[in-house]
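[1] how would this look folded up:
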Amino acid sequence: MSTKGKVIKCKAAIAWEVGKPLCIEEIEVAPPKAHEVRIQLPGFMFSLQTATIIATALCHTDAHVIHPKFTEPMFPVLLGHEAAGIVESVGPGVTNVKPGDKVIPLYTPQCRKCKFCLSPRTNFCAKLRKVKNLIADQEVMDDKTSRFTCKGKSVYHFMGTSTFTQYTVVSDINVAKLDDDANLEKVCLLGCGFSTGYGAAINTAKVTPGSTCAVFGLGGVGLSAVIGCKAAGASRIIAVDINSEKFTKAKALGATDCLNPRDLRKPVQEVIAEMTDGGVDFAIECAGGSEAMRAALECTTVGWGLCTLVGAAVDDQELNVSLTDVLTGRTINGTLFGGWKGLDSIPKLLTDYKNKKFNLDALVTHTLPFDKINEAFDLMYQGKSIRTILLF
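    Here you go, the predicted model:
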């Protein structure tokens, strides 16, 4: 029986309050309105139409909203932003996807009309409303209402995707179409972690052949940055993390050296400078926290060193930069979703994956049933997982 135009009841993980485990609940998912897509997520997928989530993965950003230090709490909320799924139905005006299409929901929209989307210089889109807090952005649909209801209460959306559910609704400018033969369980990582880290090296830092690089933080994003540095032809890639258990994986993916700041007798930036005749050409900071950001900047060489900021801790607000760092030629930039224009770039990244240009499988350390989502969070907090895939 067709579900088009009908409310769908399904399973979802709801965050009801700060610092508490997510609760598996039955929710109601309304049909998509104009320019929306409903997606079924047998992992995770996204779109502003109706679709099914097939597979979804866990990212530290999902944990920020329920952290006690997060500045803009919004509850109840349906988290999740790294997924792949299948379009169940679409609202009026949707032309880029159709029911049955495999898709990835994207937290970075691409309207293709604003001055940002029309510029090759950025992947930002004017539809991202809260520039100061991108995590809290897109908490409702464009008509200021939610498509999710649980126990009679309206539930907030999250980053325009909300993938911790069997069905979600997203905007048609937040969904990328995939080839019919795409393996949704693996390519869901293109929705955030891999694309962000890989793109930070390829698009934002623009790592050059023969260069030296340092990558701070070896989670899914940081390891993807290592992959990107290697793909760009870097001659030396120094991986930095306070968890030495991640070094084997980092070296397998392309790191030439690994450093644990807690094992060193002097600041890690000084050690890196000594190893590289004054500093690396490129540093990519994927851990978050002012101390790591400062170390990443200071480990780059004077004259032309570039520090690209990717990671952000939940309470990161600002970074103090000395005038000397700027005047001596060091540069800082930042990246959102690795600089990719999602609707245009995801299909190309999928082609590269199928052509074995990079290995997404190496980033997946655990696969769990969706009901074990809180166990997946624990694995992430304990540093025991890179990416955990949740399957319904």
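[2] only C-alpha atoms for contact and neighbour calcs from this point on.
    Fine.
[3] check contacts around Cys59.
    Neighbouring residues of Cys59 by C-alpha atoms under 8 Å, 6 or more residues apart in numbering: Gly80, Glu82, Gly193, Arg387.
[4] kindly report the same for Ile54.
    With C-alpha under 8 Å, 6+ apart, Ile54 has these contacts: 40-45, 83-86, 166, 184-185, 391-392.
[5] what about 6 Å?
    Leu41, Pro42, Gly43, Phe44, Ala84, Gly85 (C-alpha atoms under 6 Å, 6 or more residues apart in numbering).
[6] element containing Ile389?
    Element membership for Ile389 (DSSP states H and E) is strand 387-391.
[7] so which other helices or strands are in contact with that strand?
    strand 49-57, strand 364-369 (3 or more C-alpha pairs under 6 Å, 6 or more residues apart in numbering; DSSP states H and E).
[8] check the offset of the longest one from the chain's centre.
    Averaged C-alpha coordinates place strand 49-57 at 16 Å from its chain's average position (C-alpha atoms, centre = their mean, to the nearest Å).
[9] same check on the last one?
    Here strand 364-369 shows a centroid-to-chain-centroid distance of 17 Å under the convention C-alpha atoms, centre = their mean.
[10] want to put them side by side, so please do this one too:
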Amino acid sequence: MSSSTKQPDVITCKAMVAWEAGKELVMEEVQVSPPQPHEIRVKVVCTSLCRTDITAWETQAIFPRIFGHEASGIVESVGKGVTEFVEGDHVLTVFTGECKTCIHCASGKSNMCQVLGLERRGVMHSDQRTRFSVKGEPVYHYCAVSSFSEYTVVHSGCAVKVSPHAPLEKICLLSCGVAAGLGAAWNVADISKGSTVVIFGLGTVGLAVAQGAKLRGASQIIGVETNPEKYEKAKAFGVTEFLNPKDCKEPIQQVIKRLSGGGTDYSFECIGDTGTVATALQSCCDSSVVS
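    A predicted model of the protein is given here:
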């Protein structure tokens, strides 16, 4: 059999496995199965930690599990039917995949793919089975990525090819936090030039929103954040004014409305708190957009 048709073998590598909710992750030797049709196996070069990983580790019921979903890596092998990737390609993982044919993918208005939408059951989309195991026992996936492993298997629609010249140690942030924030500003809200914007939370997502708002020409970008250490960095991303709710003697939405001349045109909640969502809505003018 020629090397071009040889089927990839099971790989044994290191991975951080969560055995129970809230319990310390354990470095384990895991077996990673070959990619099945329309899947690729990726050598993970860099992965970052998202707050969503921590929340799921603390609360979700599917264990044992390998977390992580913001990753950059190199394609190690490809399954049958994969045409958009070859061995050696540099990629970013995408936890909300795109089949490119369903009604949502075709609309251009949503990324909630009907085929490769949010995966919460810990198995692959194609056969509802896991590609990880430890001593013969299944270990489950997370967000269709599981990047806290030296190797992982993802559906080909859950990865994006990138330039081999892009620094993998930096661009892993683009696969979730930056894409979410910049996409919310650029694609969802479609921020208009000269508009006013407020952003609740100046983490990775919030800073990406600020950058997107700046690029779209927003005239005022208000950052709401309780950690003053983030202020200087946020200026470089485009934030023009800062508010710390702890320093305000009145509800923060009233301060924002006064500062923006009646409420902002766009409001972004980048914390993930239902109470803050209501505050973000109350900070807007009557014709604004909330994301």
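[11] what about Ile389 of the first structure, distance to Phe282 of the first structure?
    31 Å (C-alpha to C-alpha, to the nearest Å).
[12] neighbour count winner among these two?
    Phe282 (31 against 25; other C-alpha atoms under 10 Å).
[13] which non-adjacent residue is nearest the residue nearest the centre of the second structure?
    Taking C-alpha atoms, centre = their mean, the centroid of the second structure lies closest to Cys176, which sits 2.1 Å from it. Nearest residue to Cys176 of the second structure in three dimensions, chain neighbours excluded: Glu70, at 5.7 Å (C-alpha to C-alpha, 6 or more residues apart in numbering).
[14] burial check on the residue mapped onto that neighbour from the first structure, number of neighbours?
    By TM-score structural alignment, Glu70 of the second structure lines up with Glu82 in the first structure. Glu82 of the first structure: 32 surrounding residues under other C-alpha under 10 Å.
[15] OK, contacts around Glu82 of the first structure?
    Here Glu82 of the first structure is in contact with Thr56, Ala57, Cys188, Gly191, Cys192 (C-alpha under 6 Å, 6+ apart).
[16] can you redo these as a markdown table with distance to Glu270 of the first structure?
    Formatted as a markdown table, the contacts of Glu82 of the first structure follow (distance: C-alpha to C-alpha, whole Å):
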| residue | distance to Glu270 of the first structure |
| --- | --- |
| Thr56 | 39 |
| Ala57 | 36 |
| Cys188 | 38 |
| Gly191 | 35 |
| Cys192 | 32 |
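[17] that older thread, between the strand holding Ile389 of the first structure and strand 49-57, how big is the angle?
    On the basis of axes from the mean of the first three to the mean of the last three C-alpha atoms, to 10 degrees, strand 387-391 of the first structure is oriented at 130 degrees to strand 49-57.
[18] which residues does strand 387-391 of the first structure contact?
    43, 55-58, 363-370.
[19] repeat for stretch 169-182 of the second structure
    Contacts of stretch 169-182 of the second structure (C-alpha under 6 Å, 6+ apart): 46-47, 70-72, 92-94, 204-205, 208-209, 212.
[20] repeat that for stretch 263-273 of the second structure.
    With C-alpha under 6 Å, 6+ apart as the criterion, stretch 263-273 of the second structure contacts 196-201, 206, 257, 277, 280, 283-285, 288-291.
[21] quick one: that stretch to chain centroid distance?
    That offset, for stretch 263-273 of the second structure, works out to 18 Å (C-alpha atoms, centre = their mean).
[22] where in the first structure does that stretch align, residue-wise?
    Using TM-score structural alignment, stretch 263-273 of the second structure lines up with residues 279-289 of the first structure.
[23] now do the match of Glu70 of the second structure against Phe282 of the first structure, distance only.
    From Glu82 of the first structure to Phe282 of the first structure the distance is 27 Å (C-alpha to C-alpha).
[24] sweet, I'm off.
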